[in-house]
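>>> Sequence and predicted structure below; questions after.
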Amino acid sequence: MNPYIPQKVIIERIKKETYDTNTYMLSFVEDNQRSRFTFTPGQFMMVSLLGVGEAAISLSSMQRKRFELTLRRVGRVTNALFKLQEGDHLWVRGPYGRGWPMSEAKHKDLMLISGGCGCGTIRPVIMLVEAKRKKYGHLEVLYGARTPYDALFRDEYERWSRIPDSNVLLTVDQVPNDTDWKHSVGVITTLFEQIKTTPENSLVLTVGPEVMMKFVAKGLLKRGFTADQLFFSMERRMRCGIGKCGHCQIGSKFTCKDGPVFSYSELSPLPDHILLE
């Protein structure tokens, strides 16, 4: 596919995750595009509506002929997307960027840490490990949200916990008085006291607000994990998707092209490394 030319897709299904977040199942209108489409967990698509604009959105599933995008209503493009219905069309470019290091992760323990909408970027990894369970070691999923009502994929937690040799830990910042919540309350680093993953033969994949990732990095480094074991998805400020506009530049790196996934050791030398601020 020409990386500059948007391709037409149809909305097959819309799933309401929360009051301000939807998951869209999409498929290409053209059969040849549908059959050639492939991606790596952690990559993203540029999604556009003609006359409105374009936004970078990470892939949140592992299907091939169909794919899913999970997005929160936060700006002009996403507000317009929320007005669409099943059967409507939109346009996409991609996939773009460097995804999660799944080849390096084979036969290693995996700890997946996400906050807020970042869970959408982690979800394809969970799906891949579930589908190819023997290729990966222990799986640990840590997810944090503002409240139980803000948590994504709530109907999938039980299935994730049934994946052999897995551990799912959930937390929220606060619980409304009328809400039944049986999991932890507090910032996501409070879950570190419950983790089973050790630094030996493991990788940690993290995505979420940058302030969250900053404290995740600090906490795990103190626990003996090395900079080469920690990977972060820096999903910020991406605009063109192909390293031309400079809008997503972090030092000498372009988030959309060199990332969005970086190891902590790659981020550390950069002059405006947000995780060190």
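Alright, I've got the coordinates.

>>> all contacts plus neighbour counts: C-alpha atoms, from now on.
Fine.

>>> Distance from stretch 177-196 to the middle of the chain?
20 Å (Cα atoms, centre = their mean, to the nearest Å).

>>> Also stretch 190-202?
The answer for stretch 190-202 is 20 Å, by Cα atoms, centre = their mean.

>>> Could you name the helices and strands sitting against the strand ranked longest in the chain?
As assigned by DSSP state E, the longest strand anywhere in the chain is strand 7-18. Judged by 3 or more Cα pairs under 8 Å, 6 or more residues apart in numbering; DSSP states H and E, the packing partners of strand 7-18 are strand 21-28, strand 89-96.

>>> Second structure for comparison follows:
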Amino acid sequence: MTTVPLPYRVTAVSAENADCVSLEVAPAGRALSGFSPGRFAMMYAFGVGEAPISVSAIRGGHRLVHTVRAVGAVTGALCRLRPGDTLGLRGPYGTGWNLHGAAGFDLLVVAGGIGLAPLRPVVRHVLDHPERYGRLHVLIGARTPEDLLYRDELEDWRRAAAQMEVTVDRAGPGWRGSVGVVTTLLDRVETAPDRTTAMVCGPEVMIRHTARALLDRGVPAHRVQVSLERNMRCGTGHCGHCQLGPLLLCRDGPVVGYDRTRSLLAVREL
């Protein structure tokens, strides 16, 4: 891990939807190490600033992929980068998904919107190592069909034995899938609560409702992992901008067990 941005060169750019881009980057010199699914980097757009972005793929040769949604000056600048451009990267920071602790369990992945990006390497890892896990269920929600991420990959995941369920909030005339919030898909999944590990990422309201629904179905709170987002600025737990109760999410998160965050998230509803 480094607290000084290292130069990385953009090697490929993929437009995922109208406002999300996946950037594949490779070190232009010294490489960062220690990335795992769920951890994030501070990505620096030169002359603009930096933003925390979770890794959405980890490839050979120290190549990383980050999926960025253009929502402000920094992320907008990152989304405008092209192959050959240079950005700064520091990290990795935070906690990752506990895949080791999920070994032998059925895995339930629930993603909303851009929340699929940090969960993408989880799905790939499980599909690459099916002998280590039980059944894989992937539930995805998006605003519209056009907002879905990794649309070409989703069918590959389905063919590779993942149970895939997708829903959208608003559908156009060509959509033949489900319409509704992602929690409605839970009724389609047959799980043994004591043999299930859930990993959830998306808007915070979606995380709260999904976690509650899982607990109502008997999944223990410590078996529900959630990825939370706050205003992360330093990435090292010093500035305090990402504080959630006693937690500093850039250090103690972003992936945290729901048993540790249940009461903290409930307070935010008042």
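Happy to help now that I have it. Since this is a predicted model, take the numbers as computed values, not measurements.

>>> List the TM-score for the superposed pair.
After superposition, the two chains reach a TM-score (TM-score structural alignment, normalised by the length of the second structure) of 0.95; 269 aligned residues with a Cα RMSD of 1.5 Å.

>>> re earlier: how about residues contacting the longest strand of the first structure?
22-30, 85-93, 149-154 (Cα atoms under 8 Å, 6 or more residues apart in numbering).

>>> switch to 7 Å and redo it
Defining contact as Cα atoms under 7 Å, 6 or more residues apart in numbering, one finds that strand 7-18 of the first structure is touched by 22-29, 86-93, 149-150, 152-153.

>>> Go through that strand and flag the buried ones.
By neighbour count on 16 or more other Cα atoms under 10 Å, the buried set for strand 7-18 of the first structure is 7-12, 14, 17-18.

>>> Residue range in the second structure corresponding to stretch 109-124 of the first structure, please.
Counting by TM-score structural alignment, stretch 109-124 of the first structure falls onto residues 106-121 of the second structure.

>>> Now do the helices in the first structure.
31-36, 76-81, 102-105, 119-131, 157-161, 210-222, 255-258, 264-267 (DSSP state H).

>>> Relative to the second structure, which residues correspond to the last one?
The one in question is helix 264-267 of the first structure. Counting by TM-score structural alignment, helix 264-267 of the first structure corresponds to residues 258-261.

>>> Kindly report the same for the second one.
Per the alignment by TM-score structural alignment, helix 76-81 of the first structure matches residues 73-78 in the second structure.

>>> which outside residues touch that stretch?
45, 48-51, 68-70.

>>> With respect to D128 of the second structure, which of the residues you listed is nearest?
V68 (24.8 Å; Cα to Cα).

>>> Wait, that closest one touches E24, no?
No: contact criterion Cα atoms under 7 Å: V68 of the second structure and E24 do not qualify, at 11.0 Å.

>>> Can you report how many residues lie near the alignment partner in the first structure of G141 of the second structure?
Here G141 of the second structure is matched to G144 in the first structure, going by TM-score structural alignment. Using other Cα atoms under 10 Å, G144 of the first structure has 30 other residues around it.

>>> shouldn't G144 of the first structure be in contact with Q174?
No: using Cα under 7 Å as the test, G144 of the first structure is too far from Q174 to be in contact (10.6 Å).

>>> Pull up the gap between the residue positioned nearest the centre of the second structure and V65 of the second structure, please.
Nearest to the mean C-alpha position of the second structure, counting by Cα atoms, centre = their mean, stands P118 at 2.0 Å. From P118 of the second structure across to V65 of the second structure, the span is 10 Å (Cα to Cα, to the nearest Å).

>>> same deal with Y258 of the second structure?
27 Å.

>>> Of these two, which one has the most company?
Y258 (25 against 22).
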